[in-house]
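**Student:** fold the following, please.
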Amino acid sequence: MDKRWSAHEATPLIGQHTKPRPGEGQVSPMKCSYLPRATRTRVKAFEGDLTMEYIYSADTHPFPETRHRLRDAIMWAGAIFQSRMFTVDGGDALIAPPKPLRLVKFVGDALARFMSPEARKRRKEVDGVLQEIVKREFGDRVEDMYEVQGLAVTPEKQGRGYATALMRTVLDKSDAEGKDSWVITGRSHMFYATLGYAIVGTGQTGGENPMWPHGPVDWIVMHRPAGRVSSS
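**Tutor:** Presented below is the predicted three-dimensional model:
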C-alpha cells in the first residue's frame, strides 16, 4: 500500500445537481500549467473535512499550506509525465494515481518530514490503521488492484457530475483489465456505493488523542469487483 498520508477524496462529492456550462465537464489529461489551480482545488475541497484536518491541523511548523501544495504539485508532476492524471476544467476537478514515480515519491516524502512532530505522529497512526484494514481484507492481491486516490472537486463546481466522470475514467480502465478496485474514504461512502463499491472494513483514529478536540475520525475501506454495474 502506498503510504500517502492525505485523505483520498473530497467529502462533499454529492450536492445540489447543476448542469455544466457549455464546454465544461470534459475529462482530459492533466497539464503542468493546471497545477496551481489543481493544488488550490485540493485545499478548498477538503476544508472542514475531519479526515484531512486530523493531520493538517497538527502541522504547526511554518507555511504548512504552501508545503502541502508544493508536495502535491511535485507528486502530480510525475503523474503528468506518465500520462496517468486527469482533470475537468483545467484543475477544477482532478483524480491522481496512487503510485508516483520512485524519485518523485522520495522528494514528496522528504517534504513531509518538515511537518511538526504531532502531525507526523498522526500520519503514522492513520497509515497503521489503514494498512491493517487493507492487509486483512485484500492480502497480497491488493498489488493487482486499482486504488482510487486523489479525487477532489472545487466546491463551486461540486454536484455537476465531475467526480463521477473522473471515476469513470479509472473504472473503465480497471474493468477493461479485469481488475478490482478499492478506495479509502470518510463520509463519501454513499457516493462510491453508486459506482458499485461496498464497504469491507472500517477504522478510527484520534479517539484517544487529547490534543484532538473533535472525537474519533472514521475511515472506510470500500471494494468494487471488476465489471460491477453502478446504480447511476
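
**Student:** okay, CA-based contacts and neighbour counts for the rest of this
**Tutor:** OK.

**Student:** which parts of this structure are strands?
**Tutor:** Taking DSSP state E, the strands of the chain run over residues 27-29, 86-88, 93-96, 146-153, 181-185, 198-205, 217-224.

**Student:** this one next, for a side-by-side:
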Amino acid sequence: MSVVAGPVVVPLKRSDIAKAIRTWDDAFKDDPLIRYVEGETPRPKPKPLKKGVMTAFLTIWRRRKISLTIKAGSALIIATPAKNQSGPPTPGDRVLDWIAGLMVKIWGRLGSAEQHKRQKEFQDKVKDAISKHLGDRVNDMLYLEIVATEPASQGRGYGGALVDAVTAVADSLLQESYLVSSNIANTEFYNSHGFKTARDILIGDQNPNWRKPPVVVKLMVRAIGGHNDEKYCDGIM
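**Tutor:** Take a look at the predicted model:
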C-alpha cells in the first residue's frame, strides 16, 4: 500500500523571498480589511516600493521570527515568538529595523488621510482588544502573524500544515497562541486547528464614509494542545 506524503514544511530561505512576496500579495488581494483600508478608489502606489517594503520585512522576519514555507514560497507562515522568551535584537537587526521603518514611512505617506484614519482605527481597536482580553498574558503567547498560500496552491493542505508546524512549536514550549483574522471566511479553518474566537472586532462601524457592513476582525486564541476553554471568549467590541 502506498503512502501519500504530506506537504513538506521547511524554513524560509533567502532565495524563497521573491516567490513568498508574490504569494503574500496575491493571497490578500480580496481581503476585507485591506479593501476597507484602501477604500473604493485606492491610490495607485509604486510597485517597486511595495516590493521593497515586503522584501525588507521578510528579510528581517527570517532572522527574528518563525518563518516557514512549503514549495519555496508557494505558501508561508510568519509567527512571532513569545516576547518574554525572545532575546534582544542584534546590531544587525537594528539596522534592518531602521531600513524597514523608513520604507514603511515612505509607503504610508503615499496614502490618503482617510486611509491613514482607517489603518489607525484597525490598529487601535485590535490593540485595545488584546489589552482587555489577553492582558499581560500576551507576552507569554506565540503570535501567528501571516498565513498565506498562493491561489494556485490553495486547497492542498499547505496552510494547515504550516499552522500545525507553528502550533507544535508553541505546544513544545508550553505556550498559548493567538492571531488576528481579517477574513471571517477563514474562521472554520482556524477552528479546525484549535483556535477559538476570543473577540469579534468591528471595523468601519462608526465611519460615515464607509457605506458597507462593518468588517469583522477576529481575535482568536489557541490553548496549549488546542484544548480551549471559554475564558477569553466573550463577545463583540
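
**Student:** that older thread, can you tell me which of the strands of the first structure is nearest to R120 of the first structure?
**Tutor:** With CA to CA as the measure, strand 198-205 is the member of these nearest R120 of the first structure (13.7 Å).

**Student:** for that closest one, which positions count as buried?
**Tutor:** Within strand 198-205 of the first structure, the residues that count as buried by 16 or more other CA atoms under 10 Å are 198-202, 204-205.

**Student:** just give me the closest of the residues you listed to S57 of the first structure.
**Tutor:** Nearest to S57 of the first structure among the buried residues of strand 198-205 of the first structure: T205, at 14.2 Å, using CA to CA.

**Student:** for the equivalent of the closest one over in the second structure, which non-adjacent residue is spatially closest?
**Tutor:** Per TM-score structural alignment, the equivalent position to T205 of the first structure in the second structure is I203. Excluding its sequence neighbours, the residue lying closest to I203 of the second structure (CA to CA, 6 or more residues apart in numbering) is V215, at 5.0 Å.

**Student:** now do the same for D26 of the second structure: its match in the first structure.
**Tutor:** Structural alignment places D26 of the second structure opposite K44 in the first structure (criterion: TM-score structural alignment).

**Student:** got the contact list for its match?
**Tutor:** Residues counted as contacts of K44 of the first structure (CA atoms under 8 Å, 6 or more residues apart in numbering) are 154-155.

**Student:** separation between it and V229 of the first structure?
**Tutor:** The spacing between K44 of the first structure and V229 of the first structure, counted by CA to CA, to the nearest Å, is 31 Å.

**Student:** what about the alignment partner in the second structure of L151 of the first structure, distance to K120 of the second structure?
**Tutor:** Mapped onto the second structure by TM-score structural alignment, L151 of the first structure lines up with V147. Going from V147 of the second structure to K120 of the second structure by CA to CA gives 22 Å.

**Student:** tell me which of these two has more neighbours.
**Tutor:** Neighbours were counted for V147 of the second structure and for K120 using other CA atoms under 10 Å; V147 has more, 22 against 13.

**Student:** to what extent does stretch 102-111 of the first structure diverge from the second structure after superposition?
**Tutor:** Superposed on the second structure, stretch 102-111 of the first structure shows a mean distance to its aligned partners of 3.2 Å (mean CA distance after the TM-score superposition for the first structure).

**Student:** which other residues reach that stretch?
**Tutor:** Residues outside stretch 102-111 of the first structure that contact it (CA under 8 Å, 6+ apart): 67, 71-72, 74-75, 78.

**Student:** that older thread, could I get the strands of the first structure as TSV with distance to H61 of the first structure?
**Tutor:** Below are these laid out as TSV (distance: least, CA to CA, whole Å):
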stretch	distance to H61 of the first structure
strand 27-29	34
strand 86-88	31
strand 93-96	27
strand 146-153	24
strand 181-185	27
strand 198-205	22
strand 217-224	23
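
**Student:** give me whichever of the ones you listed is most buried.
**Tutor:** strand 93-96 (a mean of 27; mean count of other CA atoms under 10 Å).

**Student:** where does that strand end up in the second structure?
**Tutor:** With TM-score structural alignment applied, strand 93-96 of the first structure matches the range 75-78 in the second structure.

**Student:** swap in stretch 217-227 of the first structure?
**Tutor:** Under TM-score structural alignment, the match for stretch 217-227 of the first structure in the second structure covers residues 215-225.

**Student:** ok, residues contacting that stretch?
**Tutor:** Residues from elsewhere that reach stretch 215-225 of the second structure (CA under 8 Å, 6+ apart): 32-33, 36, 126, 129-130, 170-171, 174-184, 194-205, 228-229, 232.

**Student:** apply 7 Å and report the result again.
**Tutor:** Contact with stretch 215-225 of the second structure is made by 32-33, 171, 174-184, 194-204, 228, as judged by CA atoms under 7 Å, 6 or more residues apart in numbering.

**Student:** still on that earlier bit, okay, the match of D26 of the second structure and K121 of the first structure: tell me how far apart.
**Tutor:** 24 Å.

**Student:** G150 of the first structure now?
**Tutor:** Separation of G150 of the first structure from K121 of the first structure (CA to CA): 22 Å.

**Student:** and if you look at L130 of the first structure?
**Tutor:** 14 Å.

**Student:** so these two - more neighbours on which side?
**Tutor:** Using other CA under 10 Å as the criterion, L130 of the first structure and K121 rank with L130 on top: 22 against 14.

**Student:** aligned to the more buried one, what sits in the second structure?
**Tutor:** Per TM-score structural alignment, L130 of the first structure is aligned with V126.
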